[in-house]
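Novice: pasting the structure only:
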């Protein structure tokens, strides 16, 4: 697998030298404001937001940036960073996307990029990081290790372990060991171009 994923990413980059879509990970208003500004310079790209803001807030941000809302697609299935990618994979494959821009905060980007490399890279999708400036403290590297392990398990089994987040004791232990997960906004099924397909 160590050689397989880099080869798939290399092929994806050759097939699509420039990113074909923008993926923004939910976790705060600044990320979507940044994504809206970034999208102004890439008018031909669709914008995907994984578990982001509520419909009204998202609409206001993208309207203010004069982004056509038909470009904005919000997906509500993710509950953490690993599932930000596993839940979007089928959509990207359906759209024949081989290369994406990945938008998230500076403190979150190392872990997000590591997961994306495993999850998306294993399916032949390359990632170009676009970092949202942040003054937040850097995440523990152990969280990246944990989620790379989860991503590896997912590659072979299709299982993310996200369901255990619903167990309070497991969540408490996880937060004590690795720190709390980046907050995702509550699901809203009336979001802009909301997608909520079966996994």
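Specialist: Good, I have the coordinates. Keep in mind the model is a prediction, meaning the values are calculated, not measured.

Novice: Going by C-alpha atoms from here, please, whenever you check contacts or count neighbours.
Specialist: Fine.

Novice: Quick one: residues in contact with the lengthiest helix in the chain.
Specialist: Using DSSP state H, we find that the single longest helix of the chain is helix 141-157. With Cα atoms under 8 Å, 6 or more residues apart in numbering as the test, helix 141-157 has contacts from 82, 110-111, 114-115, 118-119, 122, 159-161, 178-179.

Novice: and with 10 Å instead?
Specialist: By Cα atoms under 10 Å, 6 or more residues apart in numbering, the residues outside helix 141-157 that reach it are 1, 80-83, 85-86, 108, 110-120, 122-123, 158-162, 174-175, 177-181.

Novice: got the buried residues for that helix?
Specialist: Judged by neighbour count (16 or more other Cα atoms under 10 Å), helix 141-157 contains these buried residues: 143, 144, 147, 148, 150, 151, 152, 154, 155.

Novice: on that earlier part again, which of the contacts of helix 141-157 fall within helices?
Specialist: Among the contacts of helix 141-157, the members found in helices (DSSP H) are 81-83, 85-86, 110-119, 174-175, 177-178.

Novice: follow-up on the earlier one: with distance to residue 6 added, can I get the buried residues of helix 141-157 in a markdown table?
Specialist: Output for these, formatted as a markdown table (distance: Cα to Cα, whole Å):
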| residue | distance to residue 6 |
| --- | --- |
| 143 | 22 |
| 144 | 19 |
| 147 | 18 |
| 148 | 15 |
| 150 | 19 |
| 151 | 15 |
| 152 | 14 |
| 154 | 18 |
| 155 | 15 |
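
Novice: I'd like to know which of those is nearest to residue 15.
Specialist: Using Cα to Cα, residue 155 is the member of those that lies nearest residue 15, at 22.5 Å.

Novice: before we move on, what SS does residue 23 have?
Specialist: Classification of residue 23 using DSSP: H, G, I helix; E, B strand; the rest coil returns strand.

Novice: And here is the other one:
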């Protein structure tokens, strides 16, 4: 008599190696350009509040960007006329600055602050902006050379504008030594400023690796 297989006993299942009937969908890798566009859109929405903020009070201080002694001389004369405090970012050596502001213009030492943390135009603002906000500064006169003003004002209005600080330009004539800056250099630093507002960091190295040629050479003062 032939035994019948027990219907309750199923043969062991075997795993068959092969392609699944459903292909796993691969997630597309995000494009760095899409990330940059998103950062820019959000950044400019945020930074624009410095432009539509309520009307600022009269100027409360003078911010002079180092890189040319003529800027410091103009700021010293302006401070003497207006009686405003001065912050010099990345300027001349302390000996010359003390002579110019205190001895030549007769300003008291407490009216002048020398700050040497800045390395370039962006850090002129990022190194100081939170200190200015804590001091309740809402309006500053920005002193720099006329050929540097476009880039400095763009960066400053992004960085300082993100903290609600208004900047009024005071260009200093550069005469025969003027070196007009290209649009790439101006907007390259503007992009760095927007990324700093969003991330709190200078992403120049990150951007240079992913956007070669888009950011001009790092601008000085």
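Specialist: Everything's here; your move. The structure presented is a predicted model; accordingly, all values stated were derived computationally and were not measured.

Novice: So what does residue 188 of structure 2 match up with in structure 1?
Specialist: The equivalent of residue 188 of structure 2 in structure 1 is residue 146 (alignment by TM-score structural alignment).

Novice: Could you check how far its match is from residue 56 of structure 1?
Specialist: Using Cα to Cα, to the nearest Å, residue 146 of structure 1 is found at 34 Å from residue 56 of structure 1.

Novice: are any of the contacts of helix 141-157 of structure 1 buried, and which?
Specialist: 80-83, 85-86, 108, 110-120, 122-123, 160, 174, 178, 181.

Novice: before we move on, the earlier item: mean shift between the longest helix of structure 1 and structure 2?
Specialist: Here the mean offset of helix 141-157 of structure 1 against structure 2 after fitting is 0.8 Å, by mean Cα distance after the TM-score superposition for structure 1.

Novice: and residue 136 of structure 1, how many neighbours?
Specialist: Residue 136 of structure 1 is flanked by 10 other residues according to other Cα atoms under 10 Å.

Novice: Contacts only, for it.
Specialist: By Cα under 10 Å, 6+ apart, residue 136 of structure 1 lies in contact with 105, 106, 107, 108.

Novice: again with residue 203 of structure 2
Specialist: Residues in contact with residue 203 of structure 2 (Cα under 10 Å, 6+ apart) are 191, 192, 193, 194, 195, 196.

Novice: got TSV for the residues you listed, with distance to residue 109 of structure 2 too?
Specialist: Shown next, in TSV, are the contacts of residue 203 of structure 2 (distance: Cα to Cα, whole Å):
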residue	distance to residue 109 of structure 2
191	37
192	34
193	32
194	35
195	36
196	32
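
Novice: for those residues, which one is nearest residue 90 of structure 2?
Specialist: When the contacts of residue 203 of structure 2 are ranked by distance to residue 90 of structure 2 (Cα to Cα), residue 193 comes first, at 17.8 Å.

Novice: Map residue 96 of structure 1 across to structure 2 for me.
Specialist: Taking TM-score structural alignment, residue 96 of structure 1 has residue 136 as its aligned residue in structure 2.

Novice: typo on my end, it should be residue 159 of structure 1
Specialist: Aligning on TM-score structural alignment places residue 159 of structure 1 opposite residue 201 in structure 2.

Novice: The nearest residue to its match once chain neighbours are set aside and residue 62 of structure 2: what is the separation?
Specialist: Nearest non-adjacent residue to residue 201 of structure 2, counting by Cα to Cα, 6 or more residues apart in numbering: residue 195, 7.4 Å away. Counting by Cα to Cα, the gap from residue 195 of structure 2 to residue 62 of structure 2 is 26 Å.

Novice: Then residue 54 of structure 2?
Specialist: Counting by Cα to Cα - residue 54 of structure 2 and residue 62 of structure 2 are separated by 20 Å.

Novice: Just want to know which of these two has more residues nearby.
Specialist: Each of residue 54 of structure 2 and residue 62 has its neighbours counted (other Cα under 10 Å); residue 62 has more, 26 against 10.

Novice: Specify the local secondary structure of residue 140 of structure 2.
Specialist: strand.

Novice: thinking it is in contact with residue 169, fair?
Specialist: Yes: Residue 140 of structure 2 is within contact range of residue 169, at 8.8 Å (criterion: Cα atoms under 10 Å).

Novice: Quick one: residues contacting the residue of structure 1 positioned farthest from its centre.
Specialist: Centroid-distance maximum for structure 1: residue 169 at 26.0 Å, with Cα atoms, centre = their mean. Applying Cα under 10 Å, 6+ apart to residue 169 of structure 1 gives the contacts residue 175.
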